[in-house]
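A.B. asks: no sequence on this one, just coordinates:
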């Protein structure tokens, strides 16, 4: 494994991050992601408006944040629903704020960010249900939200890529596209890329095994394909898909395999390989030019399938 000087600089710094007053390994993981995002995401772009709402459910509510892009105000704008990563156990509004701002401005779409319930407090299928319920709520309330329900796409990164894959099998007929950024698709850790990158950079096998146990406790014995999307057989509702793969990422093989499963099912799939990149590189815009390159690529894919004009 040969890392570029920029990536090595990041890896060296990551090894020095210490979570402030972490109470336990779970708290440490959550604070680590927050710290990494804060230190490496770079300057946050201004957007026209950010709205926070709570979607009422029977026994809880789902917090969402809507990012309205800069530029000319467009009535009934297109929209992108974003599902964040964090091994199903971490992440939220602030960890992905910089990335989502970029996507909103570059796509010209309202980006709706879901703060779904996390494991282990809320194991599968709680988070997935929140994501499906949010898509349905957005469709039902499109006029109130001032978006065009016929021009909605989906983006998920890492664990959010797994959730997005499963969401699209449930309600994908209402979506124009999905983008999966280095998706976490498998809970078996038996790929060549996991053997190569078992100890990182960024992710490690020990932490991944624990995260999957928290998220899907029955997964080792009776895995549910909606939790472990590498096992999905029926992609009938899945819209055209873009999959971003990072070279030095233990998840790279499972991401490519998931994309191939979709292709075999007849789904139009584009695979984009980011040479030299590591898992989570979208959070590293302070140092990596590839973040803007990826945002431009995702925006072009969104424009094509939402039939919007590039900004």
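C.D. replies: Done, it's in. None of the values given here were measured: they were computed from a predicted structure.

A.B. asks: contacts and neighbour counts: CA atoms only from here.
C.D. replies: Noted.

A.B. asks: how about the helices in the stretch 101-250 of the chain?
C.D. replies: For the stretch 101-250 of the chain, helices defined by DSSP state H, counting those that start in this stretch occupy the ranges 126-140, 142-145, 159-171, 192-196, 205-215.

A.B. asks: isn't residue 189 right up against residue 205?
C.D. replies: Yes: here residue 189 reaches residue 205: they are 7.3 Å apart, a contact under CA atoms under 8 Å.

A.B. asks: which one of the helices of the stretch 101-250 of the chain lies closest to residue 5?
C.D. replies: Among the helices of the stretch 101-250 of the chain, the nearest to residue 5 by CA to CA is helix 192-196 (19.7 Å).

A.B. asks: what is the neighbour count of residue 211?
C.D. replies: Residues within reach of residue 211, counting by other CA atoms under 10 Å, total 22.

A.B. asks: ditto for residue 10
C.D. replies: 20.

A.B. asks: check residue 205 too.
C.D. replies: For residue 205, the neighbour count with other CA under 10 Å is 16.

A.B. asks: how much space separates it from residue 175?
C.D. replies: Residue 205 sits 33 Å away from residue 175, taking CA to CA, to the nearest Å as the criterion.

A.B. asks: got it, and residue 31?
C.D. replies: For residue 31, the distance to residue 175 equals 33 Å [CA to CA].

A.B. asks: in addition, the following structure is provided for comparison:
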């Protein structure tokens, strides 16, 4: 399987699994650019963290990325004994576009996923969804979001499967953890998605971090707020995978 693996020393205990889907606006990025984040999760949770190298839009629109991540997930299950991991204790994590891919995969898979953790996720391609675009976020704009979704959906793309906000029955999802910075243009869609989950009875933990831009846990990892957000995410993963 085409993926990058992060782990602490092997022991006799079967370790949980975190499938970490990297960001990059659907069109860029690679697992090694997120080594620091994945190494940290492996150390702090004791899990085997595996980050798929998925195909990128626009050359490979949806569902290529989701399919590639599903192939890696299937490979984890097949190699469970070799990896010394427990495929009944799986969490999915994703940042930015990786959040959209992770939640789409969690929605589609039959495997027992315990948590979907999304940081600064892209959730809705509709122009009104990203309603805050006054230059407040130096990292990500509504224009960038529209371009990313256009590339990801491709010509004639099926929104109902690709766009998390369009998923038909969110009650199929496992518990969800969501984190967003207050300066992000995606705040409205993140609030709307978490609200829908809560209304449908899906367990959801939501955090908004004051003054922070898109992807701050990755791009500003030494910032005191970023460290607090990362710690909250670690604690949520520990609880889910215990």
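C.D. replies: Okay, I see it. Values in this document were obtained by computation on a predicted structure and should not be read as measured data.

A.B. asks: give me the TM-score for this pair.
C.D. replies: After superposition, the two chains reach a TM-score of 0.92 (TM-score structural alignment, normalised by the length of structure 2), with 242 aligned residues with a CA RMSD of 2.0 Å.

A.B. asks: that older thread, looking at residue 31 and residue 175 of structure 1, which has the bigger crowd around it?
C.D. replies: Neighbours around residue 31 of structure 1 and residue 175, counted as other CA under 10 Å, are more numerous at residue 175. The numbers are 24 against 21.

A.B. asks: what do we get in structure 2 for the more buried one?
C.D. replies: Aligned counterpart of residue 175 of structure 1 in structure 2: residue 113 (TM-score structural alignment).

A.B. asks: how about residue 291 of structure 1?
C.D. replies: Using TM-score structural alignment, the partner of residue 291 of structure 1 in structure 2 is residue 226.

A.B. asks: quick one, strands of structure 1?
C.D. replies: Ranges of strands within structure 1 are 49-56, 61-68, 77-83, 110-114, 147-157, 178-181, 241-248, 269-278, based on DSSP state E.

A.B. asks: show me what the shortest one is packed against.
C.D. replies: So the one you mean is strand 178-181 of structure 1. Here strand 178-181 of structure 1 touches strand 147-157, helix 159-171, strand 241-248, going by 3 or more CA pairs under 8 Å, 6 or more residues apart in numbering; DSSP states H and E.

A.B. asks: what angle sits between the last one and strand 269-278?
C.D. replies: With axes from the mean of the first three to the mean of the last three CA atoms, to 10 degrees as the criterion, the two stretches strand 241-248 of structure 1 and strand 269-278 enclose an angle of 20 degrees.

A.B. asks: show me what counts as buried in strand 241-248 of structure 1.
C.D. replies: Neighbour counts using 16 or more other CA atoms under 10 Å place 241-248 of strand 241-248 of structure 1 among the buried residues.

A.B. asks: quick check: the farthest pair among those residues?
C.D. replies: Maximum distance among these (CA to CA): 22.0 Å, for 241 and 248.

A.B. asks: neighbours of residue 79 of structure 2, how many?
C.D. replies: Using other CA under 10 Å, residue 79 of structure 2 has 13 neighbouring residues.

A.B. asks: actually residue 103 of structure 2, sorry about that
C.D. replies: Neighbourhood size, residue 103 of structure 2 [other CA under 10 Å]: 27.

A.B. asks: ok, the residue mapped onto it from structure 1 - contacts?
C.D. replies: Counting by TM-score structural alignment, residue 103 of structure 2 lines up with residue 165 in structure 1. Contact analysis of residue 165 of structure 1 by CA atoms under 8 Å, 6 or more residues apart in numbering lists 180, 229, 238.

A.B. asks: which of those residues count as buried?
C.D. replies: 180, 229, 238.

A.B. asks: next one: the closest residue to the second one other than its chain neighbours from residue 94 of structure 1, what distance?
C.D. replies: Spatial nearest neighbour of residue 229 of structure 1, excluding adjacent residues (CA to CA, 6 or more residues apart in numbering): residue 185 at 5.3 Å. In this structure, residue 185 of structure 1 and residue 94 of structure 1 are separated by 24 Å, where distance is defined by CA to CA.

A.B. asks: the two - which one has more neighbours?
C.D. replies: residue 185 (28 against 13).

A.B. asks: can you tell me what that one aligns to in structure 2?
C.D. replies: Using TM-score structural alignment, the equivalent of residue 185 of structure 1 in structure 2 is residue 123.

A.B. asks: so what's the spatially most central residue of structure 2 closest to, chain neighbours aside?
C.D. replies: Structure 2 has residue 94 as the residue nearest its centroid, 1.7 Å off, counting by CA atoms, centre = their mean. Leaving aside its sequence neighbours, residue 94 of structure 2 sits nearest to residue 21 (CA to CA, 6+ apart; 4.6 Å).

A.B. asks: distance of whatever residue of structure 1 lines up with that neighbour from residue 76 of structure 1?
C.D. replies: Under the alignment by TM-score structural alignment, residue 21 of structure 2 pairs with residue 83 in structure 1. Distance, residue 83 of structure 1 to residue 76 of structure 1, by CA to CA: 22 Å.

A.B. asks: of these two, who's got more company?
C.D. replies: Set residue 83 of structure 1 next to residue 76 and count neighbours by other CA under 10 Å: residue 83 wins out with 28 against 18.

A.B. asks: surely the more buried one touches residue 162?
C.D. replies: No: in this structure, residue 83 of structure 1 is not within contact of residue 162 by CA under 8 Å, at 9.3 Å.

A.B. asks: shared neighbours of these two, anything?
C.D. replies: Common neighbours of residue 83 of structure 1 and residue 162, using CA under 8 Å, 6+ apart, are residue 156.

A.B. asks: which position in structure 1 aligns with residue 33 of structure 2?
C.D. replies: Using TM-score structural alignment to pair residues, one finds that residue 33 of structure 2 aligns to residue 95 in structure 1.

A.B. asks: tell me, how many residues neighbour that match?
C.D. replies: With other CA under 10 Å as criterion, residue 95 of structure 1 counts 23.

A.B. asks: how about the one 10 residues further on?
C.D. replies: Residues lying near residue 105 of structure 1 (other CA under 10 Å) number 23.

A.B. asks: what's the spacing between residue 213 of structure 1 and residue 33 of structure 1?
C.D. replies: Computed as CA to CA, the residue 213 of structure 1 to residue 33 of structure 1 distance reads 19 Å.
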